[in-house]
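>>> show me how the following folds:
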Amino acid sequence: MDLELRHLKTIRAIADAGSLTRAATALGLAQPALSAQLKRIERALGGMLFERGRDGVRATALGDLVLERARVVLPAVCELQEEAVRFARDGADGYRLGGTHGPLLGGLVDRLARTEPEAAVTTYTSWSERDIARAVGAGRLDFALLGVCGESSPFDADRLTWTEVARDPVYVMLRTGHPLACRAELELAELAGEAWTDVPGDGCFGDCFAAACVRAGFTPARVYETDTASCVHLVQVGRAVGLCRASFPATPGLVTRPLAGAPLVWRHLLGWHPDGRAAGRAPAVLRHTRDAHTEALARSAWHSPGDGPVAARDDRHDRALARGLVF
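Coordinates of the predicted model:
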């Protein structure tokens, strides 16, 4: 049997797990199947790689040698694959965009379609900012359009180039008949008795929201994490109040209101690989994305008909600008 990369991955998985049972679970194999595979690998390498004991497995001297080489070979092969993907696609036309929920991805697609109608534009969406960043790092996407809470660092900050597109204060969504809907601005503490709804993600926003609530003197009674449409529905029927950005589009049956002091801020970021095929087009894409954000603000709920006097809406916008939260 010739040694293959998958065999090295198996050996590393066993060493990392410390037992065949845990390694089998991580690899999605039955434990007897993994044991049989390990025996075949050991025969190919000429000796035992692990000593079995009641507490798990421990690498032998031969196992340590193989693991040392595997920890060099596997990352090198992964890097080679990523570089090959980028190289193979260097001459390809079009844009491969990745993003999470929100209006900016659609706005960017629209602007690219308007300015470069012959260019192919493909999109990939995920709740996971980590997955999108990894796809850009691996060359499967050209640009990542996502957000982070406050001053948090984006994923893969050491490998990718990230540029801030804009900052939005986080707003609260209320049904139009809510007792506080007529107010121009709300204190977070005034919502202490409410259930909340928000979209999921793998960043720190949930922790930051919980911390802001504690500073306001309460703990949220319930938080529903679900898709955007479900969040809107829960707010419209009065089941919860929601969290959104200032650029959230106007929606029938609800209003959005800023929170006094802007206790939560969302930073929109555009990321790309500095050696990727699209790095040279990043300034143009960044400009389009910022324009898309401006257009989203113009369509947002604080500009919606029936949302209070125009002067009040403009005043809220001016205060946000003064705090450096929107540009």
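>>> contacts, neighbours, all on C-alpha from now
OK.
>>> can I assume residue 164 sits in a strand?
Yes. Counting by DSSP: H, G, I helix; E, B strand; the rest coil, residue 164 is part of a strand.
>>> tell me which residues touch the residue most central in space within the chain, please.
Against the mean C-alpha coordinate of the chain, by Cα atoms, centre = their mean, the closest residue is residue 129 at 1.6 Å. Residue 129 sits next to 99-100, 146-147, 155, 201-203 when contact means Cα atoms under 8 Å, 6 or more residues apart in numbering.
>>> try it again at 7 Å.
146, 202 (Cα atoms under 7 Å, 6 or more residues apart in numbering).
>>> how close does it sit to residue 285?
19 Å (Cα to Cα, to the nearest Å).
>>> which of the three states applies to residue 255?
Assignment for residue 255 (three-state DSSP): strand.
>>> let's see this one next, to set against the first:
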Amino acid sequence: MDIEIADLRLLRAVAETGSLAGAARELGTNQGNLSRRLQRIERATGMVIFRRGHHGATPTAAGRLLLRGADAVLPLVDQLLATTGTQPPPPADPAPAAPSRPTAPAPPGTPSVQLGAVPNPLLPVIAGHLGSLLPHAPIALRTADAGPALLDLIRARCLDLAVFRYCPGLEGPLPDGVETAVVAEERLLIGFAERHRLAGRRRLTLADLGSETCILTETGHSALRRHFLAVVERGAVTASSGARPMLCWAADDAEAAALACAMSAVLPAYPFPAPVPGISYLPLDEPAARCQLMLAWPPDGRLAPQATRLAELARQSYPGTGTPAPPPAAAAPPTLLDRPVPHPRPAPFPLTPTYPHAAVPYTERVNSA
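The predicted structure follows:
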């Protein structure tokens, strides 16, 4: 029995959401139908693709191999369908391109700048710099939950520029055929209600989370979910106690924040542009919790001449840096601050790009010594 494109989309949805229930919601079907389709795929391949348990659905080694093939094929299929004017089924990741900002009428024949990004604090700044560098080119934005899909689109020449996160200690090497630049060093954040027992600390370790309940969302945030679970697994292997936090699943971000406050639980997160009322955040002080916010572009793409300058501008604008950044080779990118960030009162957006959480930015100064 052959594997169909719809089957690959199903596998991607299960991997991205981390559960059959989340994938069913993502694809607009019910969990029973999705489970039967997954069983048919596993019979067709003769492989167990996902391990199902109370923590969700985790791909096996064979499943990861099949998912890498899906990650390579699906962007090309979507591009082919877009070229022929055929609308594909709703993809799990990335979303269809849509204009990200109103623009003045461009000269006839001016191609759009194709920008792809994971949710991150710098996206508005990068889009603004693109508009300044190429004032007559309309900008089209694709959002994705994970970096590999964006890198595949860069390699397929479907994107001119991508903003993504990369975890050097947990992921393989970056693919060939892509130029990259590091914009900032980030760390996983742990959110909690302002009256939580962890409030007032300057940093957290996995040992602090051993007795906690961690809230994860079933839909979206697949890269965050995989990163956090990998950090927990690595910490459980290296720690003598082997203690690990209990996991609890929420349907979406709003439910996750509500459960964190109601249950006095904790909430893993990446730095993001919008604050969550009632939640404060601390960086997770573990080596595996570090990641890099990066730009990627095709070496011979239309933005290649401006990409290095754009990366430098983005580096200077990263929340909380405050001063111009030196050339990329002269200093390490900025990292996250070690202080909790309460939800502030709304303030006018500043002319100089800074992090909208105002009082305390999500960065920490890098000691250049």
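>>> tm score of chain vs chain?
In this superposition the chains share a TM-score of 0.59, using TM-score structural alignment, normalised by the length of the first structure; 241 aligned residues with a Cα RMSD of 4.2 Å.
>>> stretch 263-270 of the second structure: end-to-end distance?
One end of stretch 263-270 of the second structure sits 21 Å from the other (Cα to Cα).
>>> may I see the buried residues of that stretch?
Using 16 or more other Cα atoms under 10 Å as the test for burial, stretch 263-270 of the second structure gives 264-270.
>>> so which strand or helix has residue 313 of the second structure?
Secondary structure from DSSP states H and E places residue 313 of the second structure in helix 304-317.
>>> again with residue 22 of the first structure
helix 20-27.
>>> what residues sit buried inside that helix?
20-24.
>>> likewise for stretch 275-287 of the first structure?
In stretch 275-287 of the first structure, counting by 16+ other Cα under 10 Å, buried: 275-279, 282, 285-286.
>>> could you do stretch 79-94 of the first structure as well?
Buried, per 16+ other Cα under 10 Å, within stretch 79-94 of the first structure: 82-83, 86.
>>> and stretch 4-11 of the second structure, by the same measure?
7-11.
>>> so what corresponds to residue 159 of the first structure in the second structure?
In the second structure, the residue equivalent to residue 159 of the first structure is residue 177, according to TM-score structural alignment.
>>> wait, what's in contact with the closest residue to its match other than its chain neighbours?
If the residues on either side of it in the chain are set aside, residue 177 of the second structure comes closest to residue 155, at 6.3 Å by Cα to Cα, 6 or more residues apart in numbering. Going by Cα under 7 Å, 6+ apart, residue 155 of the second structure touches 177-178, 298.
>>> counterpart of residue 139 of the second structure in the first structure?
Matched by TM-score structural alignment, residue 139 of the second structure corresponds to residue 121 in the first structure.
>>> surely its match and residue 92 touch.
No. Using Cα atoms under 7 Å, residue 121 of the first structure is not in contact with residue 92; the gap is 11.6 Å.
>>> which residues in the stretch 51-200 of the first structure form helices?
61-88, 104-115, 129-137 (DSSP state H, counting those that start in this stretch).
>>> by how many degrees do the last one and helix 61-88 diverge?
I take that to be helix 129-137 of the first structure. Here helix 129-137 of the first structure runs at an angle of 70 degrees relative to helix 61-88 (axes from the mean of the first three to the mean of the last three Cα atoms, to 10 degrees).
>>> number of nearby residues for the aligned residue in the second structure for residue 220 of the first structure?
Per TM-score structural alignment, the equivalent position to residue 220 of the first structure in the second structure is residue 245. If you count neighbours by other Cα atoms under 10 Å, residue 245 of the second structure ends up with 18.
>>> over to residue 201 of the second structure?
The tally of other residues near residue 201 of the second structure (other Cα under 10 Å) stands at 11.
>>> next one: residue 148 of the first structure
Burial of residue 148 of the first structure is recorded as 21 neighbouring residues (other Cα under 10 Å).
>>> now for it: which residues touch it?
154, 203, 266-268.
>>> which of those still touch in the second structure?
On the basis of both residues aligned by TM-score structural alignment, their matches' Cα atoms under 7 Å, what survives of the contacts of residue 148 of the first structure in the second structure is 266-268.
>>> as a markdown table, the buried residues of stretch 4-11 of the second structure with secondary structure and distance to residue 194 of the second structure would be great.
Formatted as a markdown table, these follow (DSSP: H, G, I helix; E, B strand; the rest coil; distance: Cα to Cα, whole Å):
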| residue | secondary structure | distance to residue 194 of the second structure |
| --- | --- | --- |
| 7 | helix | 44 |
| 8 | helix | 42 |
| 9 | helix | 40 |
| 10 | helix | 39 |
| 11 | helix | 38 |
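>>> redo these as a markdown table? Include distance to residue 215 of the second structure.
Listed next are the buried residues of stretch 4-11 of the second structure as a markdown table, based on distance: Cα to Cα, whole Å:
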| residue | distance to residue 215 of the second structure |
| --- | --- |
| 7 | 29 |
| 8 | 28 |
| 9 | 26 |
| 10 | 24 |
| 11 | 23 |
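>>> can you show me the strands along the stretch 151-300 of the first structure?
Taking DSSP state E, counting those that start in this stretch, the strands of the stretch 151-300 of the first structure run over residues 161-175, 196-198, 223-225, 241-245, 254-258, 265-272.
>>> which of those sits most buried?
Each of these was scored by mean neighbour count; the highest is strand 254-258, a mean of 26, by mean count of other Cα atoms under 10 Å.
>>> hmm, back to that, just the closest of the buried residues of stretch 4-11 of the second structure to residue 40 of the second structure, please.
Checking the buried residues of stretch 4-11 of the second structure against residue 40 of the second structure by Cα to Cα gives residue 7 as the nearest, at 9.6 Å.
>>> nice, that's everything, thank you.
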